[in-house]
Each structure stands twice: as C-alpha cells, then as structure tokens.
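J.: Could you look at this predicted model? Sequence included:
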Amino acid sequence: MEFALVTPILFLLVFGIIQYGLYFYDATGTRNGVREAARQGVVKNFPACTGAANDWAKLKCNTKSQIDAVTGDTYVKVSAPDGWAKGKRLVVCAMVDSEGGMGLLPMPNDGVIRSKTQMSIEVDGAPSGSASADTAPTGQDWSWC
C-alpha cells in the first residue's frame, strides 16, 4: 500500500531530475559549441561539412555539430556585422528549442536555450559566401543576437 502511494511521487522526482539534467547538458553544450565554432571561424578554419556550399555554411554546420543537442533542434546565426577584416568582430549565435526530453516539467525560457559569442577576427580575407542565419523557431527571433 505504501509503495502504491509513494511510486507516483518517486517517478515524478526521478524523471524530473532526468529532464532537467538533459536540459542543462544541452545548455552547456550550446555554450561550448558556440565558443568553439567562433574560435574556428576567427582563424578561418572551416572544416568540411556535408552539404555546405561555402565557408559561412560550413561554419553554421560546424556550430551545429559542435553543439550536438540531445533534446531539440538547433538553429544557428553567423555574421560579421562590421565586415570581415582583422580586428573586427565575428558573432556566432545559437538556439536550441529544447523540449527537455520528456515534457513533464516546465523548462526555463520556455525550453529555448540561447548562446552568443563574439570574437575578434584574426585573419584577413573574407570567407566565401555570405553570412546567414537559420529560420528561428516559432515564436522566437534573432533580435537578441
């Protein structure tokens, strides 16, 4: 009888811990992935990425692979708002639309994880293509970036 009374609370607690653990795993991965991708971008190290036609697309694709989100879709924006030149800034932003894995408990910021990193460009010579951004998830925009 006691087990039947305690089991629902125990399961909610255990699965809540798992859900928040996955959310915070993705939050950490998003921060680290954006930072690593920005670092590779400022030194013009654009690793090959399947389906990426130019350097900016490679940087976006690399950012997504660095983040490697578990609980939701990843959206990336890369830009050099002041133009590409040594000493100017490269901005890499990402959002993960996290459902938290199970959807049992409410997630911070409605489950949207955001990260932005700016670094100074270290190599002259603009990359091929043009800066771009994925379409933001429903109800979100890139104004914070």
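T.: Structure received. Note that this is a predicted model, so its numbers are computed, not measured. Numbering: from 1, shown residues only.
J.: can we go C-alpha only for contacts and neighbour counts from here?
T.: Will do.
J.: Which strands and helices lie in contact with the longest helix along the chain?
T.: Longest helix in the chain by number of residues, with DSSP state H as the criterion: helix 2-42. Where contact means 3 or more C-alpha pairs under 8 Å, 6 or more residues apart in numbering; DSSP states H and E, helix 2-42 is packed against helix 55-67, strand 89-98, strand 112-120.
J.: buried set for the longest one?
T.: Of all the residues in helix 55-67, those buried under the rule 16 or more other C-alpha atoms under 10 Å are 55-64, 66-67.
J.: and the helix or strand following it with strand 112-120, angle?
T.: Using DSSP states H and E, the helix or strand that follows helix 55-67 in sequence is strand 72-79. On the basis of axes from the mean of the first three to the mean of the last three C-alpha atoms, to 10 degrees, strand 72-79 is oriented at 30 degrees to strand 112-120.
J.: what angle sits between strand 72-79 and helix 55-67?
T.: Here strand 72-79 runs at an angle of 140 degrees relative to helix 55-67 (the same axes, to 10 degrees).
J.: one more structure, for comparison:
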Amino acid sequence: MFCRRHKKRRGDEGGAAALEFALVLPFLLLLVFGTIQYGLYFWTMQGGSDIARDAARMSAVGTPATCAEFDSRVRAAVQSLNGAGGAALITRSYVDAAPLGTINVGDTVQVRVEFPAADLQLPFLPFVDGGLVSTSAEARVEFVPVIPQACV
C-alpha cells in the first residue's frame, strides 16, 4: 500500500516543479541579461577611458593639429568600439594656456569624450547614467604645432 501512495504523490509533484521553474525563469533571465548588459557598459567605459587617454596623448604631442582631424580620429575610435561615433561629444581644451589662447610646452591638455554605451534595450532594467559614457584625460603638452586649437 505504501508504494502505491508514494508513486501517486510523485506524479502530482511533477507539474509543481514545472510551474515553479516557469515562475522563476523570468527573474533568472533578467539576472543573466542584466549581467551581460552591465558587462557591456563597463567594457564600453574602459574603452572610452582608453580613447580619452589616447586622444590626450595625441594632443600633447601635437598630432593632429587641426580640430577636424582630431575629431575624426577620436570619432573613428568610438565608432570601432561600439558603433556610436556619430553621437560622440568630444572636447579638447588647454588648461594652463596663456591669455589669447597661446599654448606652450608644459601646459595641460584636457580631453573629454561622451558617447552612448552599448545597450541591449532591456525594458525592465535600469541603466547606469542613462547609458552615457563620459570620461576625460589630461596630458602635459610636449610639442606645440604651428596652429594648435582648443576643440569644443
């Protein structure tokens, strides 16, 4: 008799396990995709930091001298990172420059890069800083080209 009840009870619990799995699955998927989303965000943050450092170093050694070429190179780097090169906001300024914009060796160049991070567009998952990557870097000016410009 004992075996009959036991077998009958097991058959009834099989549906409960499937129901519990169905109830837990959305939260599990949200956790997995949320981890992937934040991993993409932090990967993009690291890449943006590297782009800003490279741009500051380019400015410090005087290549490229024009704002258009500088902007083009930085946008190309952002484009290769996450495909958002067109949406990037790039600024280059010289901190210790003398009045009238004279730039000398030893001044400090600051580069700021802002662009949207890679996004999976998950509707129920909040995104860090609205998905905006904003990073900056500084470098000491080592070479002043003929026409240095602060880019805004």
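T.: Structure received. Predicted model, so just to flag it, every value in this text is computed and none were measured.
J.: Mind telling me the TM-score for this superposition?
T.: With the length set by TM-score structural alignment, normalised by the length of structure 1, the two chains reach a TM-score of 0.73; 125 aligned residues with a C-alpha RMSD of 2.3 Å.
J.: can you redo the buried residues of helix 55-67 of structure 1 as JSON lines with distance to residue 78 of structure 1?
T.: What follows is the buried residues of helix 55-67 of structure 1, written out as JSON lines (distance: C-alpha to C-alpha, whole Å):
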{"residue": "55", "distance to residue 78 of structure 1": "11"}
{"residue": "56", "distance to residue 78 of structure 1": "7"}
{"residue": "57", "distance to residue 78 of structure 1": "9"}
{"residue": "58", "distance to residue 78 of structure 1": "10"}
{"residue": "59", "distance to residue 78 of structure 1": "8"}
{"residue": "60", "distance to residue 78 of structure 1": "7"}
{"residue": "61", "distance to residue 78 of structure 1": "10"}
{"residue": "62", "distance to residue 78 of structure 1": "11"}
{"residue": "63", "distance to residue 78 of structure 1": "9"}
{"residue": "64", "distance to residue 78 of structure 1": "11"}
{"residue": "66", "distance to residue 78 of structure 1": "14"}
{"residue": "67", "distance to residue 78 of structure 1": "14"}
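J.: so which of the residues you listed comes closest to residue 30 of structure 1?
T.: Closest approach to residue 30 of structure 1 among the buried residues of helix 55-67 of structure 1 (C-alpha to C-alpha): residue 67, at 4.9 Å.
J.: Can you tell me the closest non-neighbouring residue to the closest one?
T.: residue 33 (4.4 Å; C-alpha to C-alpha, 6 or more residues apart in numbering).
J.: how close does residue 25 of structure 1 get to residue 57 of structure 1?
T.: Distance, residue 25 of structure 1 to residue 57 of structure 1, by C-alpha to C-alpha, to the nearest Å: 25 Å.
J.: brain fart, residue 4 of structure 1
T.: According to C-alpha to C-alpha, residue 4 of structure 1 stands 54 Å off from residue 57 of structure 1.
J.: how about residue 89 of structure 2, what's its match in structure 1?
T.: Using TM-score structural alignment as the criterion, residue 89 of structure 2 maps onto residue 75 of structure 1.
J.: for stretch 27-40 of structure 2, which positions count as buried?
T.: For stretch 27-40 of structure 2, by 16+ other C-alpha under 10 Å, it's 34, 37-38, 40.
J.: To which residue of structure 2 is the residue nearest to residue 67 of structure 1 aligned?
T.: By TM-score structural alignment, residue 33 of structure 1 lines up with residue 51 in structure 2.
J.: need the contact list for its match.
T.: 74, 77-78, 113 (C-alpha atoms under 8 Å, 6 or more residues apart in numbering).
J.: among those residues, which two are most distant?
T.: Pairwise distances across the contacts of residue 51 of structure 2 peak at 10.9 Å for 77 and 113 (criterion: C-alpha to C-alpha).
J.: on that earlier part again, what is the nearest of the buried residues of helix 55-67 of structure 1 to residue 29 of structure 1?
T.: Relative to residue 29 of structure 1, and with distances defined as C-alpha to C-alpha, the nearest of the buried residues of helix 55-67 of structure 1 is residue 67, at 5.1 Å.
J.: Hmm, that closest one is touching residue 34, no?
T.: Yes - in this structure, residue 67 of structure 1 is within contact of residue 34 by C-alpha atoms under 8 Å, at 7.1 Å.
J.: Could you check how far the residue positioned nearest the centre of structure 2 is from residue 104 of structure 2?
T.: Nearest to the mean C-alpha position of structure 2, by C-alpha atoms, centre = their mean, lies residue 44 at 2.9 Å. Computed with C-alpha to C-alpha, the distance linking residue 44 of structure 2 and residue 104 of structure 2 is 33 Å.
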